[in-house]
Structure formats: C-alpha cells, structure tokens
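Asks: For reference, the sequence and a predicted model appear below.
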Amino acid sequence: MAANGDSVIIDAAYLASSIRNMMPFDLHMTTKCCIFKIPNILYRQNERAFIPDAFSIGPLHHDDLKATEKIKLEYLQCLISRLATLTALNDLINCVKDVEREARECYAEPIKYSPEEFVKILVIDGCFLIEVFRKNVYKFLKGEDDPIFSMSSMIQFLYHDLILLENQVPWIVLERLFEFTKGPEEEYSLTELAVKFFGMTFSMEPPDLHPIQDIKHIVDLLRKWLISAAERKGSGEKEEEINQPYRILRMQGIKHILGLPMKWLISATESVKQEVSSTEWAQKWEPIPSASSLKEAGIKFKKCKSKSILDVEFSDGVLTIPSLLVQEITETTFRNLISFEQCYANCEARLTSYAILIDNLINTTKDVDILRERGIVNNWLNPEDAVQFFNQLYHHAYVTEFHYGTLCSKVNKHCRQLWPRWRALLVHNYFNSPWTIISTVAAIILLVLSVLQTWSSMKT
C-alpha cells in the first residue's frame, strides 16, 4: 500500500497473493470427518464436560496430560509380552501405518504432528484402549497392582475421558490393533468389549449386546448402541416395517465410541413410527407441559422396560418412559453425544430431541420427584442439580427434525380434554387415601338415602 497525498493506493495483486497463501490446499471437509473440536457456543455451557481429566486419547489433547503416559506404556508393554514375538511392536506400527492417511482424515482439525508422530500416538493410545476393554472383561489379565482397575478414581477418570468427542481415536485403528492382537481364548468382539465397559452409563440395567456396523469412534458406538436397542425391541412388528430402508441406513456410520450410545439410543426409538412428515415435526410441534402439570391433567407415567432411553411412547393417557440413570457422568455423556449430532454432517438429532423432551417434562424438583417415584429417573444427584442438568442440557443446540413431534401432539390433545383432568382432581382430592375414600363413600350413601327418603315422603 502506498500513500499519495490524500489518496491511498492498494496493491490488489499483493493482497490476492497473500490471501491465496492463507488458504490450505484443500478447504473441503470430507465425509470421513467425524472427530471435531467442540464449537465455542456449546463448549462454554460446561467446559469440564469436554476436557479430559487424566487421559488424553488421540492427537487433539496429546500435549496436555503427560502424567498418565507411563500407564499407557505399561499397558502396551503388557500387550506386547502376550504376543511373544520379537517383531510385535513393529507389527503393531505397521498395522496403523497402513491407515494413517485415512485416520488423519477423520479429524476436522488439521493434525500438527508428522506421520511418524501421529502413528506413534495412535499405536500407544489405541493399544491402551483395547487393553482397558479386555481387562474389564477378562479378569485374569489384571494384576493385583493394576494402575487403573486397582484404583476406583482412575476408572471414573476413564469413564469421563473416553466419551469426550475431542478425545477420540478412529475406530478403524482400534479394530486393526484388536484383530492383530486377539488371542484364541477371546470370545468377544471389540464392539462387545466396549459396550460392556460402558454398559451402565444410561441405566442400571445393561443393554443387550448385538452387532453394530460402520463404527467411527467410541462416541459414535454409544450412540448407535442406543439406537439399535430400540430396533431390537420392535423385532415383533410387521416385516415390511422392520425392513424399511431408512431404518437400515440409520444403523450405519458409527464414528467412535461416543457415537455408539448415540446410535443405540436412536435406533431404540425407531420402534415408534411417527405419523407426520419430518417437515411437520420441525414446524408444527409444540412443547408439552411439565410432569406435575401432566399429572394434574390426568396423564399417568409408567416406567418402560425398553433397553433404550429414547423409546418414549404415549397411549391411552399413559406416558411410557424408559428409566434414566442420572449420575456425575451423565451430563458429560449427553453433552458430547449432542455435540456430535450438531457437528457431524447429516446426523439426525435424536439425542437432542430426547433432551428437549425431558427438559419439557422437568421444570422443578417436584417434577423430578414424580418421575423418580415412578422409577423413570434414577437420580444420584441432589434434586436441584438434576433440574439444572435437564434444563441446560441442550442450550444452543438446534434440531431441524424433532423426533417426538407426534407424541407431543397426542399429549397436548389429551391435556385439552376436560374429563381426564376432572377425574384426576377427583382422585387426588377424594380418593387419595383409605380414609378419604371411606368418608366420600359414606357421604354418597347418606346423600342417596336422603334423596330416597325425600322422594318416599313426597310420594306418600
């Protein structure tokens, strides 16, 4: 830029060259991108829900937590000693080296490490993960002084750190390392081992194990795990409904372990067929009242036996909801699953829809108590924290298709009917205890006798 009196001369060619140099060679984000940095608008809701406490997994937080690297190396050494070959470590490196480029494409953020450093991170972290999953199931692999399973705090750190969207290793890396190191005595697949590790994340009752395809990472695994559970619940439905193409497609594309519970939850809700189009769900649905308001309107709550928390149904004035375990790790899990839905291309907002629905139901501690009494919410937090958790869970997350639109429409239609509300008030005010029932019945009998006596006197 040059100044000439009051005029300013801008060198367009220089600026064009400067801007061109700022651009990477490839600006296009491929469909393989499945591991993302959390957007600031979601991150600031609860920073701790997205930052690892003790273990960095993958390249995004590799420089942050060095104290636990020796634990990873100890697990790697254990694994190599079982392989009992001089070239075991070289073979593990070659397993990952073959998919280095594909693994790099899974990250939306540029990886600052060289191919050699990146492969080293994937080998150490990948072997650590599969050893954790193995030791959780095969107890004979654990020593008495195991640095993780002998300390309850370490297990809690792991539960938190392994379900963070930024703290993921591509599933293809884990799968290759697992298959290469799998012993003849091992009966479970990698997916089954991972599901067993996270089995009680959402409910006190662990879900069934079943095959899940095209997993991207642990987060994706959890998501698909939840979805597929509902698919199995609907196995008794008509064959033409079960085999609908969109149901099959929805089970594809797990990206990481966190994606497993997401898809598990999503597929679980597939058993409930919506009656309106996606556009109508998004544009016409209206929120439902809180649990206490629904109770006053005569709606009953019932605990569902479904293996997926997403399988919410409404029929004949009864809202059936699967049990949800609310504990310290629940918020972290949901926030990362929702973030994955918000970031991953063409991903259905099933967990986000669930969060919106539950937020509608819970406004106060009274609502939590109602659902807790029915066995729907198993709350390990204090009631105030539980209310805050549900009310802030999906802030700044958006849905274009709300998957409970038809259900909300049915609930609101039922609430507008007068008789269910009057019946609920009658039961609450006059039939809520044996003594009120006795006194009410006695009053009715006296009233009937008085009417009969009056009628008899008039007739005489």
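Replies: Everything's here; your move.
Asks: Please make it C-alpha for all contacts and neighbour counts, starting now.
Replies: Will do.
Asks: quick one: the strands in the stretch 351-460 of the chain?
Replies: For the stretch 351-460 of the chain, the strands defined by DSSP state E, counting those that start in this stretch cover 377-379.
Asks: try this one next to it:
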Amino acid sequence: MEVSPIANDSAAIQPNDQWAIDIPSKHCCIYRVPTKLRKINEEAYTPQVVAIGPFHYKTDKNEKKEPAYPKEYEQMEKQKKRYLDFFCNRTGTKKEDITTFIRSRKEKIRHWYSEEFEMINDEEFVEMVKLDAIFIIELFWRSHKWTRNLSNDGYPNPEIPYHLSVNPCRKNITKEDLMLLENQLPYFILEGLYSDFVYKVLEERGYDVPTFLQLTCEFFFEDPKIPDAVKQRGKGIAHFTDLLRTYYCHEMPPIGELETMYNATALSEAGLKFNRSKHEKPYVQFHHPEILGRLPCLNCSAISACLPCFKCVPYLELMQPRLELSHFLVEIGTEVLYRNLMALEQCHYPFETRICNYIRILDNLIVSGKDVDLLVDRKVIANGLGGSEAASKLINTLCDQIVPCDQSDKDSGDGLSKKLNDYYENPWNRTMATMTNTYFSNFWRGTATIVGIIILLFAFWNFLRPFVM
C-alpha cells in the first residue's frame, strides 16, 4: 500500500475512536461528519447541487444497479458526463485511458476514506471517481482567467453551453459544495489527472500552463497566486477542506488553554479597546503592556478618546490595552465553511484545533446582540444576516458539541482567556474605564473636565493664598 502524503503529519489523528469508526486505513483523511455535529445542522454538511465522492453516492437495489441520486443532483450528474466529453474531445484523451489511470490507484483512493463502502464495487467506484474528478478539473479550468485568452484550438471557450463559471449564483453554490468535508476526492488524484492529461499536453505545445494548485486557489480564493501557507504545505494537502483550513489558520498565533471568559461588552466597559487586525484570516491578539498592570494611570485611552487627532501617535497606541481581531463576515455561507473546517479538526486534527479555538473565542466574546453591535461598530464583524441577534445565535451555535484542544498552545504561558479575565477583574482597570467614559468620552466632555479641574485648582489656590502669603 502506498503511503499517504499526510501520514507523517504530527497533528493528524489515527482515527480509532468514537468520531470515526469502521476505518480500513490509518491514513484516511476524508470523514463522515460525526452524528453529534450533524444533528445540529445537517444542511451545513450536505451538498446542495453536486455530490462528490462515495459518501453521497447511492446505488439502487434493482437489477440495473444504476446510481440513484436525489433530484437536486440529477442535473449535475448529466453535467458531469458533458464535462467528461468536453475534456476528452479537447485533450484528445480516451475515456479508457482515464479509467486505467484511476483503476491503478483505486486502492489508495479508497484508503483516503474513513469507510470501506463495500456496497460500491470497484468498477462503480472507478467510474464515480472519473466523473467527479474530471468535472472538478473542467470546472476549475473554465473558471481560470488564463484559459479565456486562449485561441480556440481545442481548449476552453467561455461561451460553451452549460459553462457553470459564467453563472455567479451556480458557481457560488458549487464552490460551497466543494468545501464540504464529506464531499471530497483525494487531492492527489485530481492533481495527477490534471498533470498527465492537461499540463503535460499544453507544455508540449509551448504554453505557460498554470498548475492545478493555481487553478484551485483562483477558484476558492479568487487569486491565482498560491498563498504562502498552502505553498509550504505542498504535497501534504489532502483535499479541498484541508487546503482551506491550511489557508485560514496559517496566521493565527497561539492562544493558550481556553476557559470561560467575559463578553465583549463587559471587557469594553473595563476599558479594553477592540480593533480590526490587518490580518484577513482568523487572528486574535491581546496587547497589554506589563507596566499598565502596575501603573494603570499610564493608560492613554482617555487622551485617545477626547483627542482623536493623537490616535496615530505610537506611544498613545502602545499604552492602550486592546484586543485585535481579524475581520469576520457573518453570512449564510459562514456557517457552512466553519462547520466543515471545525468538523475536519475534530476528526483529523484533534490536538491542533486552531479554527475551533478561534470560534470559541468569538463565542465567548458574543453572548447577545449588544456584543455584535459593539464589534460591528469597531469593524471587527460585518453582519450580513441583518439582525444582531441572528448573528449572535449563529456564532453561539458553531461551537455546539465541539471540543477545542491545541497541544501546541500548552507551553505558551497563560492563555488568552485568562489574560482577558485578569484584565477585567483588576479593579483599577474598571475604575480608569469609568473615569474615561464619564469625564473623557469625547472632545467636548474632556475639555469641560479639564476646564473644571483648572477652575477648581484656582479656587482652591485663592482659598489658600491668604494663609500662605
């Protein structure tokens, strides 16, 4: 048996527990979502229009043994056959050659899955992989900007009927389906087919051909440039869900052990500022100079609040306790993406749950619509659901039945949640925050406070002057 490219990944679980049962190979990386997670929102793990791989492949019990898909998949099954014909005509490839290529790797492909699928015989399995793989390659190829500039010498023309990539709605739904953990093919078979039947053919014709990884990145991230995190992972990418996790958790710093912490409103009332980070991927970082723990009076939040023109002064920014969070878009697709990334971590990376930990932090910060409004005002969250309560409910349910555990964070000192709790529970921080909100919340109130203090000092001096002169 060939060794999986992710077999040596120290974070990968050897699936022998209650989360993944009946597993033929310790190298599997495509899982059926655990029942406890699926029950929370089954639709988030189920493809809408296109079924990929064996988890959603059905076989009739009749004599014909024809694959039986729900009605919502039937149209796309016809599309897969059209794409296979287009692919073979343009590349000059025989369908038998593709079948032979896949058949020689079918055992390795089967070992990628957490179940044996005994009801699907080898020929059905190979045919299923062939249709699904060529469909994905053809879709990615047609979606790539580079292909639209080719002359019509046998390669894609964006005006071909049934071209999914010209319909933004259908493309978006298909993209969402290809993110699902249960709806995956091993990445190596897609890359292998593309390399042998597309890349080599075009290279021989003198074209500067994009790699399959470039096609994939443009399809999912709308950028042909391969992200550094994905480039570093290289051959270790298992499938599209794994690629997305690699991309999203790359910049996230360790956050230590997690515990229950105070919500965003409470922390804000204690003087903590929430800032949008420059990082666009999941990121959270607490900035609190040690000297403020001993001398809270050095906190410059009051000056920054009443004199916003000085916000750009480095010293003032440095001396303000703040929590930096990456921009988080809350919309319908958010739930699908993060539920599947978290399900992958629970099954395959149980000791490196970076995405789960990030969502857990958001879950603790947001307990009501008031917290959402605060973070929206600070441009940390963009609420695409309309009501703040709807956004709060979505974030709060993402962590249901999730067990966050990141062993790589255990030696990073006090966890982020403990630092934030200690900050809130320090009475000086709340006192300074109360004074700032009461007397220095804006320019006019700050000016009035300073003028009042000056008048009070003059009055006190006038009272004392007869006694000291």
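Replies: Sure, I can see it. As the structure is a computational prediction, the values presented were derived from the model and not from experiment.
Asks: Please state their TM-score.
Replies: Overlay of the two chains. TM-score (TM-score structural alignment, normalised by the length of the first structure): 0.77; 384 aligned residues with a CA RMSD of 2.6 Å.
Asks: which SSE is Phe149 of the first structure in?
Replies: Following DSSP states H and E, one finds Phe149 of the first structure outside all helices and strands.
Asks: Quick check: chain neighbours aside, which residue is closest to it?
Replies: Closest residue to Phe149 of the first structure apart from its sequence neighbours, by CA to CA, 6 or more residues apart in numbering: Ile155 at 6.5 Å.
Asks: mind checking what the one you found lines up with in the second structure?
Replies: By TM-score structural alignment, Ile155 of the first structure lines up with Lys171 in the second structure.
Asks: got the contact list for Tyr338 of the second structure?
Replies: Counting by CA atoms under 8 Å, 6 or more residues apart in numbering, Tyr338 of the second structure touches Ile355, Leu398.
Asks: Following superposition onto the second structure, what is the mean distance for the top helix by length along the first structure?
Replies: Looking across the first structure with DSSP state H, the single longest helix is helix 434-459. For helix 434-459 of the first structure, the mean distance to aligned residues of the second structure following superposition is 1.8 Å (mean CA distance after the TM-score superposition for the first structure).
Asks: counterpart of that helix in the second structure, which residues?
Replies: Helix 434-459 of the first structure corresponds to residues 443-468 in the second structure, going by TM-score structural alignment.
Asks: ok, back up a step: report all helices and strands that the longest helix of the first structure contacts.
Replies: Helix 434-459 of the first structure is packed against helix 418-430, with contacts defined by 3 or more CA pairs under 8 Å, 6 or more residues apart in numbering; DSSP states H and E.
Asks: from the chain's centre, how far out does the helix it packs on sit?
Replies: Centroid displacement of helix 418-430 of the first structure relative to its chain, using CA atoms, centre = their mean, to the nearest Å, is 37 Å.
Asks: How about stretch 84-91 of the second structure?
Replies: 34 Å.
Asks: circling back to that earlier point, give the buried residues for the strand or helix carrying the match of Ile155 of the first structure.
Replies: Assignment of secondary structure by DSSP H and E places Lys171 of the second structure within helix 168-177. Neighbour-count burial for helix 168-177 of the second structure flags Lys171, Asn172, Thr174, Glu176, Asp177 (criterion: 16 or more other CA atoms under 10 Å).
Asks: repeat for stretch 260-276 of the second structure
Replies: For stretch 260-276 of the second structure, by 16+ other CA under 10 Å, it's 261-265, 267-276.
Asks: taking these as a set, which two sit the farthest apart in space?
Replies: Using CA to CA, these reach their maximum pairwise distance at Met261 and Arg276, which is 20.0 Å.
Asks: okay, now the counterpart of Trp112 of the second structure in the first structure: neighbour count?
Replies: Aligned by TM-score structural alignment, Trp112 of the second structure pairs with Cys106 of the first structure. For Cys106 of the first structure, the number of neighbouring residues by other CA atoms under 10 Å comes to 23.
Asks: Same check on the one 5 residues further on?
Replies: Residues lying near Ile111 of the first structure (other CA under 10 Å) number 13.
Asks: residues in contact with it?
Replies: Pro59, Leu60, Arg104.
Asks: Then Asp359 of the first structure?
Replies: Each residue near Asp359 of the first structure by CA under 8 Å, 6+ apart is listed here: Phe390, Asn391, Leu393.
Asks: Now go through the buried residues of stretch 260-276 of the second structure and say which are in strands.
Replies: Judged by DSSP state E, strands contain the following of those: Lys273, Phe274, Asn275, Arg276.
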